[in-house]
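Visitor: Next comes the sequence, and after it the predicted model I'd like to discuss.
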Amino acid sequence: MAQNTVPTSGSSVLDRTSLAGDVVRRIMHLADALRHYQNADLAQLGLTPAAARALYQLDPDHPLPARDLAERLGCDRSNVTALVDKLENAGLVQRRTDPADRRLKTLVVTDAGRRVRDDVFRVLSDSRLLAGLTNEELANLRDLVWKVSDGGCPEPCQAD
């Protein structure tokens, strides 16, 4: 069976497996392309992907201890220390003593950090690879991605 051939309703399980494999490979290719563009755009902001992810995880209105950031990122606290050092050196984050527990240092997003965090959000939401889709196609794709990723669809979801 040719790689670009779509199986008909009478296709075998092997054809379905082949089709599913093609879908997975295309999703992986799309993810790689998205990551490439995101990394390039993050670099223009002066951030590594890891530093951008750390900044994005910080809520500008609620200071957060480094240990909580490490938990959100799913990494060791020593790795977070290096990321926070980079963000602090760039003027995007400050370490401050927690007024409720003076033994604890919290991470506070600076005004510059808020602006860059907004830029990071725009970079991570970039949809240039989806520009060729109509709004209806984009909604259908969103519903299908929800269906296979988080086990459910947001309302309204017609992808059954």
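Guide: Looks like it came in fine.

Visitor: When you work out contacts or count neighbours from here on, use the C-alpha atoms and nothing else.
Guide: OK.

Visitor: ok, the residue nearest to the spatial centre of the chain - contacts?
Guide: Residue closest to the average C-alpha location in the chain (C-alpha atoms, centre = their mean): residue 124, at 6.0 Å. The contact partners of residue 124, by C-alpha atoms under 8 Å, 6 or more residues apart in numbering, come to residue 38.

Visitor: mind listing what's buried in the helix or strand that contains residue 115?
Guide: Residue 115 is part of helix 111-124, with elements assigned from DSSP states H and E. If you call a residue buried by 16 or more other C-alpha atoms under 10 Å, then helix 111-124 has these buried ones: 113-114, 116-117, 119-120, 123-124.

Visitor: From the chain's centroid, how far away is it?
Guide: With C-alpha atoms, centre = their mean, to the nearest Å as the basis, the distance from the averaged C-alpha position of helix 111-124 to the chain average is 14 Å.

Visitor: Next up, a structure to set beside the first:
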Amino acid sequence: MSTDVELCGLVARLNQRLDSHVRRVADRLGITASQAIALRELGEPMRLTALAEHMSCETSNAGYVVDRMEDQGLVERLPDPGDRRAKLLSLTEAGLRCRGNVLQALSEQAPVEALSAEERDSLVALLRRATA
């Protein structure tokens, strides 16, 4: 088997484990997996299209998630100072607390915890290059 084929299989298996981990965390926190992903990605205000890209989904799907989060008081839509026709998604105080809980829970028993901190840093750097 070629290295590229093996790499694809390993990355796919890691992705499945990460998806399962996100679902378990979301269930434990009483939110959906999509909301957990959105909270993870909303470290700074961004447009809905950018959030959808970060979430690897269609803008309409991200919009549905954001609508639910807005109803729950976790996110608000603010005017974009760079484009008055656009809105920025920003976490509320409750959203910031919830994001903190999500980030903490995601770091516990993560599928990559078998790697040392240095190995995880190296993996992050390699994956950034591969996905750039």
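Guide: Great, that's in hand. Keep in mind the model is a prediction, meaning the values are calculated, not measured.

Visitor: Please state their TM-score.
Guide: TM-score for the superposed chains, counting by TM-score structural alignment, normalised by the length of structure 2: 0.68, backed by 129 aligned residues with a C-alpha RMSD of 3.6 Å.

Visitor: Tell me where structure 2 has strands.
Guide: Taking DSSP state E to define them, one finds strands in structure 2 at 75-80, 83-91.

Visitor: ok, and what's touching the last one?
Guide: Read it as strand 83-91 of structure 2. Counting by C-alpha under 8 Å, 6+ apart, residues outside strand 83-91 of structure 2 touching it are 42, 44-48, 74-80.

Visitor: how many degrees apart are it and helix 93-107 in direction?
Guide: Computed with axes from the mean of the first three to the mean of the last three C-alpha atoms, to 10 degrees, the direction of strand 83-91 of structure 2 lies at 60 degrees from that of helix 93-107.

Visitor: against structure 1, where does strand 83-91 of structure 2 fall?
Guide: Residues 101-109 of structure 1 are where strand 83-91 of structure 2 aligns, taking TM-score structural alignment as the criterion.

Visitor: compared with structure 2, how much does the matching stretch deviate?
Guide: For stretch 101-109 of structure 1, the mean distance from the matching residues in structure 2 following superposition reads 1.5 Å, by mean C-alpha distance after the TM-score superposition for structure 1.

Visitor: quick one on the thing from earlier: now which residue in structure 2 aligns to the residue nearest to the centre of structure 1?
Guide: With TM-score structural alignment as the matching criterion, the partner of residue 124 of structure 1 in structure 2 is residue 106.

Visitor: For residue 89 of structure 1, see how far away residue 27 of structure 1 is.
Guide: Summarising the geometry, the distance separating residue 27 of structure 1 from residue 89 of structure 1, computed by C-alpha to C-alpha, to the nearest Å, is 37 Å.

Visitor: Equivalent analysis for residue 96 of structure 1, please.
Guide: Residue 96 of structure 1 is 14 Å from residue 89 of structure 1, by C-alpha to C-alpha.

Visitor: Equivalent analysis for residue 121 of structure 1, please.
Guide: Per C-alpha to C-alpha, residue 121 of structure 1 is found 21 Å from residue 89 of structure 1.

Visitor: Same check on residue 70 of structure 1?
Guide: Distance, residue 70 of structure 1 to residue 89 of structure 1, by C-alpha to C-alpha: 19 Å.

Visitor: Give me the neighbour count for residue 58 of structure 2.
Guide: Around residue 58 of structure 2 sit 13 other residues, with neighbours defined as other C-alpha atoms under 10 Å.

Visitor: Tell me who's in contact with the alignment partner in structure 1 of it.
Guide: Under the alignment defined by TM-score structural alignment, residue 58 of structure 2 is paired with residue 76 of structure 1. For residue 76 of structure 1, the contact set (C-alpha under 8 Å, 6+ apart) comprises residue 70.

Visitor: 10 Å instead?
Guide: 67, 69-70 (C-alpha atoms under 10 Å, 6 or more residues apart in numbering).

Visitor: and if you look at residue 129 of structure 1?
Guide: If a contact means C-alpha under 10 Å, 6+ apart, then residue 129 of structure 1 has 30, 33-34, 37 as its contacts.
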